[in-house]
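Q: Fold the following, please.
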Amino acid sequence: MRLTKQPSDRPVNGRTPPREAPSCQASRAWPSWPVMKAITTALFFFIAMTPQAKPIAIVVHGGAGRIDRKVLTPEHERLYHATLEQSLRAGHTILKQGGSALDAVEAAIVIMEDAPVFNPGRGAVFTAEGKNELDASIMDGRRCRPAPSAA
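A: Below is the predicted model of the structure:
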């Protein structure tokens, strides 16, 4: 870029005179428009093709039942939290390694099913008829079809 000739920097009436705006003349230092367009396109293509880390998330909860704090021992509470943490880590590890969401959910559920502090897989809540019933299903959101795993 070439600049036009600047006026004198000597103050006039105590003020510095304003400078002229630089003139944007073509220069050999800058590539032509087609070259700039090609470079920009290549950069955007490179950015678009670079694998980006996808954010992952998994949430587990310990059920919908109510736990009476008066009968909950500190050891039992620690076991609840440890099982939830282990369940989260199992699912998160699968997602972090690029596994499917379905596999991650299954891994998280298996941890909770095997834990004695939670009732899926080991026990059940009584129905209105006074019977214990167990059932489970998992759904793949891509097909929106449930897959019963036990009944």
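Q: C-alpha from now on. contacts and neighbour counts both.
A: Noted.
Q: list the buried ones in the lengthiest helix in the chain?
A: With secondary structure taken from DSSP state H, the chain has its longest helix at helix 74-96. For helix 74-96, the neighbour count (16 or more other CA atoms under 10 Å) marks 80, 83-84, 87-92, 94-95 as buried.
Q: For that helix, name the packing helices and strands.
A: On a contact count with 3 or more CA pairs under 8 Å, 6 or more residues apart in numbering; DSSP states H and E, helix 74-96 meets helix 101-114.
Q: State the next helix or strand along the chain beyond the helix it packs on.
A: As assigned by DSSP states H and E, the chain's next helix or strand after helix 101-114 is strand 136-140.
Q: run this one through as well so I can compare:
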Amino acid sequence: AASRSLLMLSFVGFAGGWRVRFSRARTTDALFHLSPGRTKKVRMMHQSGRFLVADCPSMGASALVLPYRRSDAVMVLLLPTDPDGLNALHERLSVKAFELRFREREVDVSLPRFRLRQVTDLRRVLPALGVEDLFTERANLSGLSKARGG
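A: Sure thing, here's the model as predicted:
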């Protein structure tokens, strides 16, 4: 008897370049503050421009919106008012706290170069969404193909 297997892959890609690009010429080595008393030398991107910003006193932070090119997507960055305030910001973070009044202002932005990547194991996610039998012998995927097999 032939054994048949199905490999299911899903790929969601988002290649988001910034609407206002960071100049490579203005990317320099700089110290990034990781936590109180801890710094690390990183490649720091710099740019100046008009961006949406908001003060968030309830979170002890300021917010900056960086829009992506060719997309309605944005990245919202939060900067604690207190240099040692990251833990306090994390504790105060809520959807309600994001009811902010953003306004456009000229700002200088310095941000460490970074790359975001997410890999998700669907064997853990799909059962939480009610897809129970997909990874068992009870899986019925006959609707995927008109071909009959045996």
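Q: And the TM-score between them?
A: Put the two chains on top of each other and the TM-score (TM-score structural alignment, normalised by the length of structure 2) is 0.22; 47 aligned residues with a CA RMSD of 3.3 Å.
Q: Same list, the buried residues of helix 74-96 of structure 1, but as a markdown table with distance to V105 of structure 1 please.
A: Shown next, in a markdown table, are the buried residues of helix 74-96 of structure 1 (distance: CA to CA, whole Å):
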| residue | distance to V105 of structure 1 |
| --- | --- |
| Y80 | 18 |
| T83 | 15 |
| L84 | 13 |
| S87 | 9 |
| L88 | 9 |
| R89 | 11 |
| A90 | 9 |
| G91 | 6 |
| H92 | 9 |
| I94 | 9 |
| L95 | 9 |
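Q: Would you point out the most distant pair within these?
A: For these, the farthest-apart pair by CA to CA is Y80 and L95; their separation is 23.0 Å.
Q: circling back to that earlier point, report the angle between the axes of the longest helix of structure 1 and helix 101-114?
A: Inter-element angle recorded for helix 74-96 of structure 1 and helix 101-114: 160 degrees (by axes from the mean of the first three to the mean of the last three CA atoms, to 10 degrees).
Q: And the helix or strand T39 of structure 2 falls within, what's buried?
A: Under the criterion of DSSP H and E, T39 of structure 2 resides in strand 38-56. Neighbour counts over strand 38-56 of structure 2 (16+ other CA under 10 Å) mark 42-47, 51-56 as buried.
Q: just curious, which of the residues you listed is nearest to D29 of structure 2?
A: Distance to D29 of structure 2 across the buried residues of strand 38-56 of structure 2 (CA to CA) is lowest for R43, with 4.7 Å.
Q: Check the spacing between the closest residue to that closest one other than its chain neighbours and G49 of structure 2 real quick.
A: Distances taken as CA to CA, 6 or more residues apart in numbering place D29 nearest to R43 of structure 2, at 4.7 Å, with adjacent residues excluded. D29 of structure 2 sits 21 Å away from G49 of structure 2, taking CA to CA, to the nearest Å as the criterion.
Q: now swap in S62 of structure 2 and tell me
A: With CA to CA as the criterion, S62 of structure 2 and G49 of structure 2 are 17 Å apart.
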